[in-house]
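Enquirer: What follows is a predicted structure for the sequence shown.
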Amino acid sequence: MDIHDPDPIRRLRAIMARLRDPEGGCPWDRAQTPETIVPYTLEEAYELAEAIAGGEADLIRAELGDLLFQVVFQARLGEEAGSFDLDDIASAIADKLVRRHPHVFGDAEFAHDAEREAAWESAKAHERRERDAHATLDDIPLAMPALARALKLQRRAARVGFDWDEPAAVLQKIREEIREVQTEQSRGAQPERLADEVGDVLFAVVNWARHLGVDPETALRGSNRKFERRFRSMETLATERGQRFASLSSVQLEALWSEIKRSESITH
């Protein structure tokens, strides 16, 4: 392999091989294992999501490259172990895409989206059975972000009929869970007990979002960005007025927050 290869993927694989070379490679890259680079992979995925939200093409391209490098890194580790390489990874996903899209690559025809989605889920269930994942909630990664994992758990349970009939019923469940938090709080419950009850509230909110067709992880990311934008605007506005932000009272802070919100609504 040649690090000057004109083919971008071959060049990237050659660079990765050089980084892992026992003689002249990079000590940090040589020391890594499949487990130790997982945190970096997750970090790169989050940075890509943030770049996509920002809509800057150059940044998106750069973050996609960082994430691709993580795949190439794991592929190299698999190749060294004799388990798989990048070609195996590409072949596996290509086969799966063809298999899961019989209406595109085969003769299957679906009358509507619901029928197509049912066929998709049936194909996925068949693949899980082949991997000896027999139970409904098998193979849902523990390392997923909590909101995303809650959504996946609920979707999987809904496939076998364990679900609410409508969003209104879920909203009622949220109110019930909030009352339970309030009850435990009034009893002076320990933090662990309160955490358990608050977790139930969050789980129910994820369920409500699912019934409304909203991805909770995406929604919360948006709210995080909105809060950060407004908070920074509060600090800027206070500074422009000669106020020491850290010394403002709660009433003054709330007034600033309301002012920023009003200015955004006028702008939009």
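Expert: Yes, it's here. These numbers come from a predicted model, not from an experiment.

Enquirer: contacts, neighbours, all on C-alpha from now
Expert: Noted.

Enquirer: just the helices in the stretch 151-268 of the chain please.
Expert: 167-186, 191-211, 216-240, 250-267 (DSSP state H, counting those that start in this stretch).

Enquirer: got another, please set it beside the one above:
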Amino acid sequence: MDDASSALRDLLLIMARLRGPDGCPWDREQDFASIAPYTIEEAFEVADAVERQDLVALQDELGDLLLQVVFHSRMAEEQGAFDFAAVARTIGQKMIRRHPHVFGAAEMRDTAEQNEAWEQQKEAERAARQEIGTLAGLPRNLPALVRATKLTRRAARIGFDWPDAEAVLDKLAEETAELQAELAAGQRDRLADELGDMLFVLANLARKLDLDAEACLRGANAKFERRFRGMEAAAAADGTALADHDLDRMEDYWRRVKATERGA
């Protein structure tokens, strides 16, 4: 603990120096809005390291993410709003408040009960902040699939939900038909609206299947990238470039790569 405290103290001093009169011009020019995109980027890089099970990269990326917390806290301290210690105290108090079965007398029999108690505590906290309504307090800049899941999970808590995954699939078929009907007209705003409805329903389908929609899409992205690189490698092994082939030949390479994966 002493080592961690010392390292954190050093980091706070480094940031204070960077933001000071004799510090780095770039760091001194930043504000909350300019730093926020980096904060989001670093969080995704942490998730990427976890997904790749790369603990060396994870250590580095967690440091980058911690720097973002320190950076925001330092800017707030300069304005007299709060400092890093206040941030740490606030989250510590929140963890104690949200875990009465660990730090209090409450008893939890299973994870489901704990999750329900967690949501009830969060609702109480939102009410205390006068955030009124079932959907209150959800950040608008969450990844769209994540926010769609959270919105409908909140709605489901008061009974506004499909009964099962089959019902969601029926809704998906309905939305697909509506998109097909708009294709002939070709109006971009209508197409965007109908495609958005389809994506929203797909996020709900993932929720009903107890799957993470964002993780599912990341997996699909990785699979496509892996197979496309395999196509390029197969074409190179034939002494050609993939771009030199027509679509039928590219499809042949795609099928070959898929067959190789399945065989493996």
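Expert: Right, received. Where do you want to start? Bear in mind that the values here come from a model prediction, so they are computed numbers and not experimental data.

Enquirer: just to revisit the earlier point, most neighbours per residue, which of the helices of the stretch 151-268 of the first structure?
Expert: helix 191-211 (a mean of 18; mean count of other Cα atoms under 10 Å).

Enquirer: sorry, back to before: quick one: which of the helices of the stretch 151-268 of the first structure is nearest residue 58 of the first structure?
Expert: With Cα to Cα, the closest approach to residue 58 of the first structure among these belongs to helix 216-240: 20.5 Å.

Enquirer: The alignment partner in the second structure of residue 180 of the first structure: what's it in contact with?
Expert: Aligned counterpart of residue 180 of the first structure in the second structure: residue 178 (TM-score structural alignment). Shown in contact with residue 178 of the second structure (Cα atoms under 8 Å, 6 or more residues apart in numbering): residue 194.

Enquirer: Repeat the analysis, applying 10 Å as the threshold.
Expert: By Cα atoms under 10 Å, 6 or more residues apart in numbering, the contact list for residue 178 of the second structure reads 172, 190-191, 194-195, 197-198.

Enquirer: Show me the two of those residues that sit farthest apart.
Expert: Maximum distance among the contacts of residue 178 of the second structure (Cα to Cα): 16.9 Å, for 172 and 190.

Enquirer: Tell me where the stretch 1-150 of the second structure has helices.
Expert: So, for the stretch 1-150 of the second structure - with DSSP H, counting those that start in this stretch - the helices run 2-19, 25-29, 32-51, 55-78, 84-98, 100-103, 111-128, 144-157.

Enquirer: could you redo these as JSON lines and give each row distance to residue 247 of the second structure and mean neighbour count?
Expert: Below are the helices of the stretch 1-150 of the second structure laid out as JSON lines (distance: least, Cα to Cα, whole Å; neighbours: other Cα atoms under 10 Å):
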{"stretch": "helix 2-19", "distance to residue 247 of the second structure": "53", "mean neighbour count": "14"}
{"stretch": "helix 25-29", "distance to residue 247 of the second structure": "48", "mean neighbour count": "12"}
{"stretch": "helix 32-51", "distance to residue 247 of the second structure": "32", "mean neighbour count": "15"}
{"stretch": "helix 55-78", "distance to residue 247 of the second structure": "38", "mean neighbour count": "17"}
{"stretch": "helix 84-98", "distance to residue 247 of the second structure": "54", "mean neighbour count": "13"}
{"stretch": "helix 100-103", "distance to residue 247 of the second structure": "60", "mean neighbour count": "14"}
{"stretch": "helix 111-128", "distance to residue 247 of the second structure": "49", "mean neighbour count": "14"}
{"stretch": "helix 144-157", "distance to residue 247 of the second structure": "31", "mean neighbour count": "17"}
